[in-house]
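*Asks:* mind folding the following:
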Amino acid sequence: MTVVKGADVVKEMMEELRQEVARLEAKGIHPCAKIVRVGDNPSCIAYGKGAAKKLESVGIQVTYATFPEDISQKDFLAEFRKINEDKDVHGILLLRPLPAQLDEKEISRVIDPRKDVDAISPINMYKVMIGDDTAFPPCTPEAVMRIIDHIGIDLTGKKVAIVGASMVVGRPLFLLMLNRNATCVQCHIYTKDLVAECKHAEIIVVAAGKQGLIRLEHVSPGATVIDVGINIGEDDKIHGDVDFDAVAPVTEYITPVPGGVGSVTSTVLAAHVVKAAKLLYEN
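*Replies:* Next up is the predicted model:
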C-alpha cells in the first residue's frame, strides 16, 4: 500500500511551471491572472489569497478587480467584458458564491473561454467532452488526473468507478477518464448497489461529500482509491469520503484527506494560467 501525498505531485508540477513561466518571460510574455471578487465574503477573500499565493509562487503576476456587493448585473457584465478584453490578462478567476442579484449562468457564457482558468464556461465543458486539448477542465478533476499520471497508471481499459456526479467533479472527471480510454461507471445517490459497482473497479474516485461512505466492503484488493471528499467531522477535523484506516491496507495506492487531491487543485489553477498564456500568444 502506498499513500500518495499531494505534496509530492505539487513539487513535480511546480518545477515544471517555473520553467514554463521563465520560458514565456524570456519571450516577453508575462503570465497574469485577474482575481475578480464581488463584495467581502470571507470565504472568497480567503480562497483568493490562497490562490494568489500559489500563482505568485511560480512567477505568475496577480491583479485584482473588486466590486461592491450591490453591483447590478448590467454594470458587472460591462466591467467583466473589459477584463475579458484586457490583453495583459491571461486567466480570470471569478470568486464564488456571487451575490443573489448576479446571474452566474449568464456570466459563465460571457467569460472568454480562452481565459476561463476555473472552467465555468460551458464551452470549456464541451471541449472536455470532445477531448479538445485546448480545454480548461475544472481544477479538481484535473488534479485527480495529475495524481494518476504521477502514480504512472495507464488508464487504457481500466475499470473506474466514479462516486459522485456533480458538474464540478464527477461528470467532467468521467469525460477526462473516458478520453484516456478508461471503462467508467458513474455512481450517485440513486445507484442501487454501490458496493458491487465499486468492487468491480480497479480505480475508485470518491467525490460524494459523505464522510466514510466508502468502506472496506467496497474495495477489492489492489485497487487505487482517490478521495476527493471534504467533510468536517464531529471531532471538528477534516475527513474524506473514504474510511481511510479500514480501506488503506488493501489498496495499492490511496490518497489521504487532508493532504491529497485538495493540495493539488490550486497548483492546477496555476498550470491553467500558464497554459492560457501559451495558447493566447504562441498559436
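*Asks:* for the rest of this, base every contact and every neighbour count on C-alpha atoms.
*Replies:* Fine.
*Asks:* which other residues reach the helix or strand containing residue 64?
*Replies:* Secondary structure from DSSP states H and E places residue 64 in strand 61-67. Here strand 61-67 makes contact (CA atoms under 8 Å, 6 or more residues apart in numbering) with 30-39, 52, 55-56, 76.
*Asks:* before we compare anything, build this one as well:
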Amino acid sequence: MAEIIDGKAFAAQLRAHIGRRVARLVAEEGFTPGLAVVLVGDDPASQVYVRNKAAQTLEAGMISFEHRLPAHTAQPELLALVRRLNDDPAVDGILVQLPLPAQIDADVILNAIDPAKDVDGFHPLNAGLLATGNGFGLVPCTPLGALMLLRDRLGDLRGLNAVVVGRSNIVGKPMAQLLLREDCTVTVAHSRTRALPELCRSADILVAAVGRPGMIRGDWIKPGATVIDVGINRIGLPDGRARLTGDVDFAEAVTVAAHITPVPGGVGPMTIACLLHNTLTAACRRRGVELPD
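*Replies:* The predicted structure follows:
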C-alpha cells in the first residue's frame, strides 16, 4: 500500500514557517507584506476560496486587502482597479480570482498585473522566466506546492522519469518546467496522447492534472512510483450533495504506488500556502530585502 502524502499537514507547517519569517520582517525591517485579492461576481466556490485566503493571510501576519465587485462589472473598471493595486506601495501581491464573468477577458486582466506582484505566477513574463530556467520569476502556486511535496518525500529528484498528464498554463506546463529544473526527464502528455497508459507506466513521478475524474487507473501506474494528483472534480451524489475526487482512481492506485496524494487533502491545501510564500518573496524582492530564514 502506498504511503499517503499529507498535503494538509505540510501546508500547515509551511504557513507557520512563513508566519515566523513575516514576524522577523516586521521586527527587523519595519514592513508587513500585503496581499490583495479581487473577486468579481458571486461564484460560491470562489467565495469560499477567497475567504480562506484572507483568513490564512491574516494568520500568517500579513495584511489582507479584499476587493469584491459585482458580476456585472465592466472590464475597464476591473482594469482600473488592477492598475491602482499595481501603484499601491502597501500591496505586494495581487490575485484576481478566476473564473471571471463572460464580459471580461481574463488574459487582458492577468497581463495587466505588475509581474513583480503577480503572486499567481500567470503573467507571461513570469511564465517566460520559468521556461528559460531563470530563478527570479514568481511560480504558479499549485505546481510549486506539488514540487515541495515531491522534494519532501523523495529528496533528490535528479534523473527520475516524470510524466505530467495535462498541458494547462496553470498546472501542466509550469509543473513540467519545474521538474526539468530539478533535472528530471520530463514528458508532457494529455487526453489525446497515444498509448497514454503505457507512457504513464514509464513514470517514476506521475503528475495528473487533466481534469477528468478517475482517468488514471491503477494499472497505468509503475509499481513504486510517486503519484501527485492535482485534479479537483466535483461528483454529484444522489442526495444532491457533491464529493471531491481526483484525476486518479485512488482505490486502485494506492495498491500500486509507493507514495500518493489524496483528494482532498493532498495538493489542494498547498496552493494557498504557496500563495503566501510568493507574497513574502515578492515583498522582499520589491524592497531589496533578503528573505529571512
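*Asks:* mark which of the contacts of strand 61-67 of structure 1 are part of helices, please.
*Replies:* Assignment to helices by DSSP state H places the following of those there: 52, 55-56, 76.
*Asks:* let's see if you can find the most crowded of those residues.
*Replies:* Comparing those by number of neighbours (other CA atoms under 10 Å), residue 55 comes first, having 25 neighbours.
*Asks:* can you tell me which residues contact that residue?
*Replies:* Residues counted as contacts of residue 55 of structure 1 (CA under 8 Å, 6+ apart) are 61-62, 267, 269-270.
*Asks:* residue 162 of structure 1 is in what secondary structure piece?
*Replies:* Element membership of residue 162 of structure 1 [criterion: DSSP H and E] is strand 159-163.
*Asks:* mean shift of that strand relative to structure 2?
*Replies:* Superposing on structure 2 places strand 159-163 of structure 1 at an average distance of 0.6 Å from its equivalents, by mean CA distance after the TM-score superposition for structure 1.
*Asks:* before we move on, the earlier item: closest one of the contacts of residue 55 of structure 1 to residue 111 of structure 1?
*Replies:* residue 269 (16.3 Å; CA to CA).
*Asks:* number of residues surrounding that closest one?
*Replies:* Neighbours around residue 269 of structure 1, by other CA under 10 Å: 26.
*Asks:* what does it align to in structure 2?
*Replies:* Aligning on TM-score structural alignment places residue 269 of structure 1 opposite residue 275 in structure 2.
*Asks:* what's the closest non-adjacent residue to its match?
*Replies:* residue 141 (5.8 Å; CA to CA, 6 or more residues apart in numbering).
*Asks:* contacting residues for the aligned residue in structure 1 for residue 37 of structure 2?
*Replies:* For residue 37 of structure 2, the aligned residue in structure 1 is residue 35 (criterion: TM-score structural alignment). Contacts for residue 35 of structure 1 (CA under 8 Å, 6+ apart) come out as 48, 62-65, 92-95.
*Asks:* most neighbours, which of those?
*Replies:* residue 92 (27 neighbours).
*Asks:* which SS class is that one?
*Replies:* strand (DSSP: H, G, I helix; E, B strand; the rest coil).
*Asks:* alignment lookup: it to structure 2.
*Replies:* Counting by TM-score structural alignment, the partner of residue 92 of structure 1 is residue 94.
*Asks:* pretty sure that match sits against residue 35.
*Replies:* Yes: with contact defined as CA atoms under 8 Å, residue 94 of structure 2 and residue 35 form a contacting pair (6.1 Å).
*Asks:* distance check, the aligned residue in structure 2 for residue 259 of structure 1 against residue 5 of structure 2.
*Replies:* In structure 2, the residue matched to residue 259 of structure 1 (TM-score structural alignment) is residue 265. Per CA to CA, to the nearest Å, residue 265 of structure 2 is found 9 Å from residue 5 of structure 2.
*Asks:* looking at the two, which has the bigger crowd around it?
*Replies:* Neighbour count, other CA under 10 Å: between residue 265 of structure 2 and residue 5, residue 5 has more, with 22 against 16.
*Asks:* now the helices for structure 2?
*Replies:* 7-29, 44-59, 75-87, 106-112, 124-131, 141-154, 172-181, 196-200, 250-253, 268-287.
*Asks:* export these to CSV and tack on distance to residue 189 of structure 2?
*Replies:* As requested, the helices of structure 2 are exported to CSV (distance: least, CA to CA, whole Å):
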stretch, distance to residue 189 of structure 2
helix 7-29, 24
helix 44-59, 28
helix 75-87, 35
helix 106-112, 24
helix 124-131, 17
helix 141-154, 16
helix 172-181, 9
helix 196-200, 7
helix 250-253, 19
helix 268-287, 22
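*Asks:* for residue 228 of structure 2, find the nearest of those.
*Replies:* helix 141-154 (7.0 Å).
*Asks:* compared with structure 1, how much does the closest one deviate?
*Replies:* Relative to structure 1, helix 141-154 of structure 2 is 1.1 Å off (mean CA distance after the TM-score superposition for structure 1).
*Asks:* buried ones in that helix?
*Replies:* Buried residues in helix 141-154 of structure 2, counting neighbours by 16 or more other CA atoms under 10 Å, are found at 141-150.
*Asks:* quick check: angle from it to helix 268-287?
*Replies:* Helix 141-154 of structure 2 runs at 110 degrees relative to helix 268-287, counting by axes from the mean of the first three to the mean of the last three CA atoms, to 10 degrees.
*Asks:* picking up where we left off before, contacting residues around the residue nearest to residue 275 of structure 2?
*Replies:* Contacts of residue 141 of structure 2 by CA under 8 Å, 6+ apart are 119-121, 270-272, 274-275, 278.
*Asks:* residue in structure 1 paired with it?
*Replies:* Looks like residue 141 of structure 2 aligns to residue 139 there (TM-score structural alignment).
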